[in-house]
Every structure is written in C-alpha cells, then in structure tokens.
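Visitor: A predicted structure for the sequence below; I have some questions about it.
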Amino acid sequence: MLKTLLIIVSLCYPLLVYFLLRQVTAAWLLPLMFALLLWRACSSRDVVERRVLLLALVIAVALVLWLSPTQTLKLYPVLMNVSMLMLFALSLRQKHSMIERIARLKEPNLSAEGVRYTRCVTWVWTGFFACNGVVALATVFMSDQIWGVYNGVLAYALIGILLAGEWLVRRRIKTSAVSE
C-alpha cells in the first residue's frame, strides 16, 4: 500500500507541485520533496539505488543554498532523471545490464542475442535519461506552467513513446528471428 502511494506521489509530483504552488509558497513544499526523496531511498531494496537516491537528496538540500525555493522544488524531476541515468549507466559496467535484469524476469534463459539487444536498449534508456534530465533542468528556470506541462505530461508521453517503440522493434526482431 505504501509502495503504491510512493509511486503515485512520485509520478504526480510535477502536477501536484504546479497546482500547490498557486496555494502555498515553495518553502512550504520543500519538505515534501525532501521527504519524498528520503522515502524513495529508504524503501529501495537495491543498495546502489538507495545510495543514488540518498545522493540526490544531499544534492537537493545543498542546492537550497544557491537556488530559490521554487527552483529547488522543481529539481525533483531532474534528480530522478539523473538517478535513473546513473542506475542504467552503472548497470552497463556490470555483468547484467538494467534492461537485461528486467528481461530475465520474464525470460530467465535469455540468449546471447537477447543479452546484446538488452544492453543496446539499456544504452538507449541511458541516453534518454540524459537528454530528458537536461530538458527538465532547463524547465526549472522557465515558468511554472512550462515546467509542469513538460515534467508532468510531455516527459511521460516521451517515456511511453520510447517504451512503445522499443516494444515494436523487439517484436519485429523476434518475428525476423522466427522466420529465419
């Protein structure tokens, strides 16, 4: 139940903040962001993920000294993209990449071709999180409306497009392999 709530709050964060900024000052919402980062870190079972999220929390707290409360509050999507970028990139240095681990949940006996493919897909997601993080960072310094629309709607649409595109490519590759 708490894990589901954490996921919902995390996904809705940009839109929640956008609408709440009209009601209260950003300084009142900063503890929400810090608590959410801490909650995510503490609820993670993966040691690397926990460390990455705790690092994101430390960075967010430190940035309060240089940025306005509103800008700091808007950093959450940036920190999540950087965290995902780090997790995916670090997995490329390990025996099993992030996407391979996910694929092995469904197909434990993944072929050598499947391993190569999942490593390529992990690179694609790493690039996505890098680019999306840069755009999310740029929106921190834009209007609340642009920030909310990009991080609360467009970024998720891009994730959906990438997921759908990868699914279509994977399906085509599997179909080609079966017909040969």
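Guide: Alright, I've got the coordinates.
Visitor: from here on, contacts and neighbour counts on C-alpha atoms
Guide: Noted.
Visitor: quick one, helices of the chain?
Guide: Using DSSP state H, the helices found in the chain span residues 2-20, 26-43, 47-63, 69-73, 76-91, 98-106, 112-140, 144-149, 155-179.
Visitor: what's the spacing between residue 11 and residue 36?
Guide: Distance, residue 11 to residue 36, using CA to CA, to the nearest Å: 11 Å.
Visitor: ok, back up a step: need the helices of the chain in JSON lines (columns: mean neighbour count).
Guide: Output for the helices of the chain, formatted as JSON lines (neighbours: other CA atoms under 10 Å):
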{"stretch": "helix 2-20", "mean neighbour count": "15"}
{"stretch": "helix 26-43", "mean neighbour count": "17"}
{"stretch": "helix 47-63", "mean neighbour count": "17"}
{"stretch": "helix 69-73", "mean neighbour count": "20"}
{"stretch": "helix 76-91", "mean neighbour count": "21"}
{"stretch": "helix 98-106", "mean neighbour count": "16"}
{"stretch": "helix 112-140", "mean neighbour count": "18"}
{"stretch": "helix 144-149", "mean neighbour count": "18"}
{"stretch": "helix 155-179", "mean neighbour count": "12"}
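Visitor: My guess is residue 155 contacts residue 132. True?
Guide: Yes. A contact is recorded between residue 155 and residue 132 when judged using CA atoms under 8 Å, the distance being 7.2 Å.
Visitor: try this one side by side with the last:
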Amino acid sequence: MTASPIDLDLGRAREIVARVADPEIPVLTIEDLGVLRDVRPGAGGGVVVDITPTYSGCPAMDAIRDDIVLALTAEGFDDVDVRLVLSPAWTTDWMSADGRRKLSEYGIAPPTGRAAHSRGPIRLAITVRCPQCGSLDTREVSRFGSTSCKALYECRACLEPFDHFKVI
C-alpha cells in the first residue's frame, strides 16, 4: 500500500518537529521529553502540532511554539498551528529512554520510577544517584532547581551540585 502525499507530508512534518530542541535543556528534543503529542492535518491543508507543557505555566512553551513554527516554515510548511494541550497533564512517564540517558550524560539526574496514579501506592524517591560519580549519597538542597521541573541536589561523595528532573 502506497502512502498518500498528505501522509508523507505529515510524516516529514513530524520528523522536523521531533528534532526541535528543548530551550531549557538543549540536549533533549521535545520528542525526548514527551512534550510533542501529535502532528496532524489542519483545515485547508495546514499542519496542527499539539504540545503539552511539563508544568502549567512553563515559560519554555512560547519558545518551543516559535521554534516549531520556524522549523516547519523553513521546510516549506506555510500554514502551521501549534496548540497547547493541557489534558491529560504531562508526566515523566512520557519521557523516552533515550531522553533519560541524554539527561544523565548532560549532568542532570533523570527521573526514576513511574509517576503516581490514582490507584496504588505513591512511590517516593529515597535517594537520587549523582550523574557525575554515581554515588547514592546525595541530598536535596532545594525542591526547585534551575527550572520548576527540577530539584537541586548535592552529592556528598564528589561534592558536586546537580539538578534532578522530578518524577511528575
């Protein structure tokens, strides 16, 4: 079965959008983060892109929206509509394994475990592994790090501070 021109264009549009970097953590793409939710046809032949913020009120969303529009228009997509989708709320469960690996390599402790859901026990992190030396002898310095979605930690073994991406 041969794909239609619309399917091919949407596939290409998704590939383009998937490469858009997160402005706060440039080693991650919005696809790595799970912020990119959908790329679909719009009315009149345009492209609609749905994104979900990691936090409501996330200041990076305006920059992400602009970067998506710039990336698509640079590749010949003239009619681009980027929509903010708040429900369901973003969860760290949507992050890719590759994104978690990139976070660790960048020096940010990735979220571990699964986000709390309406049923079952709520998991609490007892400790966070230092992305620099791998030690579990760490402590939370501040619930909020460089951005709202991260907490600031300190490693007691290597004495390095680091961000930890919170499980949401």
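Guide: Right, received. Where do you want to start? Here the structure is a predicted model, which means the values were calculated and not measured.
Visitor: Can you give me the TM-score here?
Guide: Counting by TM-score structural alignment, normalised by the length of the second structure, the TM-score of this superposition works out to 0.25. Behind it: 84 aligned residues with a CA RMSD of 6.1 Å.
Visitor: wait, residue 80 of the second structure sits on residue 40?
Guide: No. Checked against CA under 8 Å, the pair residue 80 of the second structure and residue 40 is beyond contact range at 10.4 Å.
Visitor: Between these two, which contacts overlap?
Guide: With contacts defined as CA atoms under 8 Å, 6 or more residues apart in numbering, the residues adjacent to both residue 80 of the second structure and residue 40 are 47-49.
Visitor: Name the nearest of those relative to residue 32 of the second structure.
Guide: residue 49 (15.8 Å; CA to CA).
Visitor: Assumed the closest one was part of a strand.
Guide: Yes. Looking at residue 49 of the second structure with DSSP: H, G, I helix; E, B strand; the rest coil, it is inside a strand.
Visitor: For residue 170 of the first structure, give its distance to residue 5 of the first structure.
Guide: For residue 170 of the first structure, the distance to residue 5 of the first structure under the criterion CA to CA works out to 32 Å.
Visitor: Am I right that residue 152 of the second structure sits in a helix?
Guide: No. Under three-state DSSP, residue 152 of the second structure falls outside any helix and is assigned strand.
Visitor: ok, it - how many residues close by?
Guide: Neighbour count for residue 152 of the second structure, taken as other CA atoms under 10 Å: 21.
Visitor: now do residue 6 of the second structure
Guide: Using other CA under 10 Å as the criterion, residue 6 of the second structure is surrounded by 12 other residues.
Visitor: In which helix or strand does it reside?
Guide: helix 5-18 (DSSP states H and E).
Visitor: For that helix, list every residue counted as buried.
Guide: Within helix 5-18 of the second structure, the residues that qualify as buried are 9-10, 13-14, 17-18, counting by 16 or more other CA atoms under 10 Å.
Visitor: Now distance to residue 69 of the second structure too, for those residues, in TSV please.
Guide: What follows is the buried residues of helix 5-18 of the second structure, written out as TSV (distance: CA to CA, whole Å):
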residue	distance to residue 69 of the second structure
9	15
10	14
13	11
14	12
17	9
18	12
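Visitor: packing partners for the helix holding residue 6 of the second structure?
Guide: strand 36-41, helix 60-74 (3 or more CA pairs under 8 Å, 6 or more residues apart in numbering; DSSP states H and E).
Visitor: For those, give me JSON lines that also has mean neighbour count.
Guide: Formatted as JSON lines, these follow (neighbours: other CA under 10 Å):
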{"stretch": "strand 36-41", "mean neighbour count": "18"}
{"stretch": "helix 60-74", "mean neighbour count": "17"}
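Visitor: Kindly state which of those is positioned closest to residue 98 of the second structure.
Guide: strand 36-41 (14.9 Å).
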